[in-house]
Structures are given as C-alpha cells and as structure tokens.
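1. compute the structure for the input listed below.
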Amino acid sequence: MTVAVVQFGGSNCDRDAVQALAHLGIDADRVWHEDGLPEETDGILLPGGFSYGDYLRAGAMAARSPIMAEVREAAENGMPVLGVCNGAQIGSESGLTAGAFTTNRSARFQCEHVHLRVERADTPWTRAYEQGEVISLPIAHGEGRFEIEADRYEAIQAEDRVLFRYCDAAGNVTESANPNGSTGNVAGVIGDRASVAVLMPHPERATLPDIGGTDGQGVLAGFEA
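-> You can find the predicted model right below:
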C-alpha cells in the first residue's frame, strides 16, 4: 500500500500524516498537486492545513485543482480516500461527501481535544473500533461546523453515512459536547462508498504514543490492505 498525501499550497499537516502512516508501517509519499497522482498510488490522504489561505472559503480553491478530478475518479473506482480537517473541507467542496464545513459557531479558531463516538464500525476507517466506542482526537479549525440541508441530513442518516459524532466522555451526544455547532454533532461522514471518508478531527495527531495518544491509529489503519 502506497498512500499519496496530496500537498497543496498552504497544506501544513502533510509531513505529520506521512510520519503517522510510517509509524503504522504504511508507505506514504507527499505528492504536489500539480504533479498528479503517481501510477503506484493505492490510497489518497488529503491533509490538514490552510490550502490557499482559505481564500473564498476553506477548501474551495484546492477542490478545483486538476488533481481532484483524479481523486474523484480513484474514489469512484474504490480506492480508499481520507480527508482530514482542511482535507475534509476540500473533499466536501469536491463532492466526495455530502454537506459542507463552515465557520465555527464561536467564530474563532479552536484547538482542543474532543471526544468522538464511533457511529459505524464496519468501514475501513472504523473497523479497529466498536460501534458506540468513544475515542479522543484533537481538533484545530476555524471552519469545522458541518452543515447540510435538513432533507439531505435525514438522507445521510437513513443511509448510515455518519462516521463519528462529537460526544462527551461517556458517549452522550449533547449540545455541550459539540465544539463547533455541527449539525447533529457530526464530526465525520462517508461518501457513496465506505472507502471514502472525511472528518474534521486529526487522527494523525493521535497516532504516536509519546504525543497526543494513539486513538487515531485505527482511522489511519483504514489504508492497510
């Protein structure tokens, strides 16, 4: 498995992602978006950061890079694709998943650890967990609030596309546990295929035992063959 970690102007979590994947024994290389996907690509990670300075809105400009047409085609063909933070914004802007990520309810950048409840345990990104399990990952975003039209939200719930929800330490999905005002406390969703997912929290920052814990390892393990 070779994961292409796509780097845009303003990406700043690409090296973290490569190191975290390497810690799990997964080969990964940074790929500059203008160079396109290498032929040997087996998985794609869209990392966090501030692509193009979040001009227009977060992820909007990177979503229009030519490489994203390749990413969409790869996703449609079943290749595992994961978008994290800014990568989630790029993914939703590209139509990989439903909804959008907008300015936090607080209108401030927020950097803290949060609790997440695993809503599905039958996807590549969650098979290391149990359904209903609570994990802890850090967030670091100013535009992380998941928004979606009411009828589309009902649809993704009916289609079981919610991957993680913000919760308290006991797994209760409450308003006080919602750090950014996301609809339904949604922290991560999957696309048309379970092999495609986006989430706002950073699993790569909770992968190395000495910094940030290891709860994120299971998410990144979704790239393992």
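
2. only C-alpha atoms from now on, for both contacts and neighbour counts.
-> Will do.

3. specify the residue positioned farthest from the middle of the chain.
-> Farthest-out residue of the chain from its mean C-alpha position, per Cα atoms, centre = their mean: E39, at 23.5 Å.

4. and that residue, how far is that from A17?
-> 20 Å (Cα to Cα, to the nearest Å).

5. got it, and L37?
-> Per Cα to Cα, L37 is found 17 Å from A17.

6. neighbour-wise, which of these two wins?
-> Per other Cα atoms under 10 Å, whichever of L37 and A17 has more neighbours is A17, with 26 against 21.

7. contacts for the helix or strand hosting that one?
-> Here A17, judged by DSSP states H and E, is contained in helix 14-23. Helix 14-23 has contacts (Cα atoms under 8 Å, 6 or more residues apart in numbering) with 5-7, 27-30, 47-48, 204-205, 207-208, 220.

8. buried ones in it, by neighbour count?
-> 14-15, 17-21 (16 or more other Cα atoms under 10 Å).

9. now swap in stretch 111-129 and tell me
-> In terms of neighbour count (16+ other Cα under 10 Å), stretch 111-129 has its buried residues at 113-121, 123-129.

10. same deal with stretch 185-199?
-> For stretch 185-199, burial by neighbour count (16+ other Cα under 10 Å) applies to 185-191, 193-199.

11. mind listing the helices for this protein?
-> Assigned by DSSP state H, the helices in the chain fall at 14-23, 67-76, 86-93, 150-158, 217-220.

12. most tightly surrounded among these?
-> Highest mean neighbour count among the helices of the chain (mean count of other Cα atoms under 10 Å): helix 86-93, with a mean of 29.

13. let's see this one next to it:
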Amino acid sequence: MKFGVLVFPGSNCDIDCFKAVESTIGQPVEYVWHTSTDLSAYDAILVPGGFSYGDYLRCGAIAQFAPVMAALKEAAEKGKYILGICNGFQILTEARLLPGALLRNKELKFRCHSAKLRVVNNRTPFTSDYAENELIDIPIAHGEGSYYCDEATLKELQQNGQIVFRYEAGNNPNGSVDDIAGVSNAAGNVVGMMPHPERAVHELLGSADGKRMFTSILNAWREQSGTAVIGG
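-> Predicted coordinates:
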C-alpha cells in the first residue's frame, strides 16, 4: 500500500505523518508537493496539519486552490482513502470534500494538550481497529478547531453515521457543535479530524492510541485487495 503526504507551504506536521506511516505499518510513503497534479500512484493520501500558506484569510482557504486539490478531489471520487488532520481537516472543509467549517476556538485561545475522544463510528476504513464508543487519548494543537455546521447538516451527519469522533462529554476543548472532533464524507473514504493521531503512535509520545488509525487504513486496503489483514 502506498501513502502520499501532501505538503503545502507552511505545513509542519508532514514529517510526523510520514514517520507515523513508516514506523507503525511500514508501508511505502512519499511527500507530495502542492503543485503536483497526479495522485494516481497512491492508495491513501494524508493532508497534514500546520499553517498552509500562513493561514492567511481563513485556515485552508488558500490551500483549497492549490493544483494538487483537483487531483485530491478525483482521488476521493475514486474511493481512495483520504485523512485530513488539523489544518488538513480545515483544507478538506474549505474544498467541500467534507461538510461544515472550523471556527476559532470558543475561548479564542490556542489549545495544545492531550484530549479524550470517543470513537462514535468504528465502521470506517480509519477506525475499524477501535471498539465502538471506545475512549482514546489523542493530542490536539489548534486555534481554529471549533467544528460548526447548520442544524440540517448536523442531523444528516448524525443519521448517516458521519460523526466519527467526539470529544469526551464535558471535555470539549474548543466549543465544537455536538462535541464533534472528526467527521467523514457520505461514502466514508474521506475523514477529517482536529486531533493528531500521528502524534500518538507510541507510548513514548504519551499515547499509542493513534497507531490503530494507520493499521485500520492498511487493513481496509488489504481487505479490499484480498490480502491478509494485520492485528491492531
């Protein structure tokens, strides 16, 4: 399975994503510059955190127009696995690959600490190695991570199982509607989340709970291609 990690000017979690793939599942992984126009070589694409184009205007608002985004939309339509993390989540919402938007944190402060997440939907290619309703420890680092959508969209997300992660009840760090920490598209092959699973792949980092996101993706691809799966 081949992974691509998109790199925009201002990305700063691209190396973290690269190392997470390399160290947790040992699959081929490459950096892909924002000017690229072809993602056909990759089975999964990671859109990392950071401050793409300096986060001028809104976070992700400029990155959505990068040449690579047309190829990313094509990859999404073909059912390839796409994971947007933090700024990557913001980019995916700006590009309308995911519903909703990310607003300034409720307290208008940058939040950087461990966070407890509830696995709401473990039937996605990104979460199959988790138990439903499992509480996991994944760090956050964002200033504009408050997920927002209108009531009609929220009802649709709830009914379709598109809410993938919620912050632990009573511990919402940013004011996200319905405590949402991560959502998927209707097809389930595109997921965006504010917390950083790539920073939680080993106990030395404080948690290894993020590792199973990467094993889940690999297992989903192996099941699709008829290859033996691996343990989480």
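
14. quick TM-score on the pair, please.
-> Aligned and superposed, the two chains score 0.94 in TM-score terms (TM-score structural alignment, normalised by the length of the first structure); 218 aligned residues with a Cα RMSD of 1.1 Å.

15. on that earlier part again, closest one to F101 of the first structure among the helices of the first structure?
-> F101 of the first structure lies closest to helix 86-93 among those, at 5.9 Å (Cα to Cα).

16. check the offset of the closest one from the chain's centre.
-> Centroid separation between helix 86-93 of the first structure and its chain, computed with Cα atoms, centre = their mean, to the nearest Å, is 8 Å.

17. mean shift between that helix and the second structure?
-> On superposition with the second structure, the mean distance recorded for helix 86-93 of the first structure (mean Cα distance after the TM-score superposition for the first structure) is 0.4 Å.

18. can you show me the strands along the first structure?
-> For the first structure, the strands defined by DSSP state E cover 2-7, 27-32, 43-46, 81-84, 100-102, 110-118, 134-141, 145-147, 162-167, 186-190, 196-199.

19. identify whichever of those strands lies nearest to E70 of the first structure.
-> In terms of Cα to Cα, the element of the strands of the first structure nearest to E70 of the first structure is strand 43-46, at 10.4 Å.

20. between the buried residues of stretch 111-129 of the first structure, which is nearest G99 of the first structure?
-> The closest of these to G99 of the first structure turns out to be E119 (Cα to Cα; 17.4 Å).

21. I'd assumed F164 was in contact with that closest one.
-> Yes: at 5.4 Å, E119 of the first structure counts as touching F164 under the criterion of Cα atoms under 8 Å.

22. in the second structure, which residues correspond to stretch 187-199 of the first structure?
-> Counting by TM-score structural alignment, stretch 187-199 of the first structure falls onto residues 181-193 of the second structure.

23. re the thing from before, quick one, the helix holding A17 of the first structure and strand 27-32 angle?
-> Counting by axes from the mean of the first three to the mean of the last three Cα atoms, to 10 degrees, helix 14-23 of the first structure lies at 160 degrees to strand 27-32.

24. now helix 14-23 of the first structure on the second structure. Mean distance?
-> Comparing helix 14-23 of the first structure with its match in the second structure after superposition yields a mean distance of 0.5 Å (mean Cα distance after the TM-score superposition for the first structure).

25. could you tell me how many residues sit around L205 of the second structure?
-> 10.

26. next, find the distance separating the aligned partner of it in the first structure from V6 of the first structure.
-> Taking TM-score structural alignment, L205 of the second structure has I211 as its aligned residue in the first structure. Separation of I211 of the first structure from V6 of the first structure (Cα to Cα): 24 Å.

27. check M68 of the first structure too.
-> Distance, M68 of the first structure to V6 of the first structure, using Cα to Cα: 10 Å.

28. now I135 of the first structure
-> Taken as Cα to Cα, the span from I135 of the first structure to V6 of the first structure is 26 Å.

29. these two: which has the busier surroundings?
-> Shown here are I135 of the first structure and V6; by other Cα under 10 Å, V6 has more neighbours (24 against 20).

30. wait, doesn't that one sit right on G43?
-> No: counting by Cα under 8 Å, G43 is not a contact partner of V6 of the first structure; they are 10.6 Å apart.

31. overlap in contacts, those two.
-> With Cα under 8 Å, 6+ apart as the test, V6 of the first structure and G43 reach no residue in common.

32. I'd assumed S146 was in contact with V177 of the second structure.
-> Yes: the criterion here is Cα under 8 Å, and V177 of the second structure meets it with S146 at 7.4 Å.

33. would you mind telling me which of the two has more residues around it?
-> Between V177 of the second structure and S146, counting by other Cα under 10 Å, S146 is the more crowded of the two (22 against 16).
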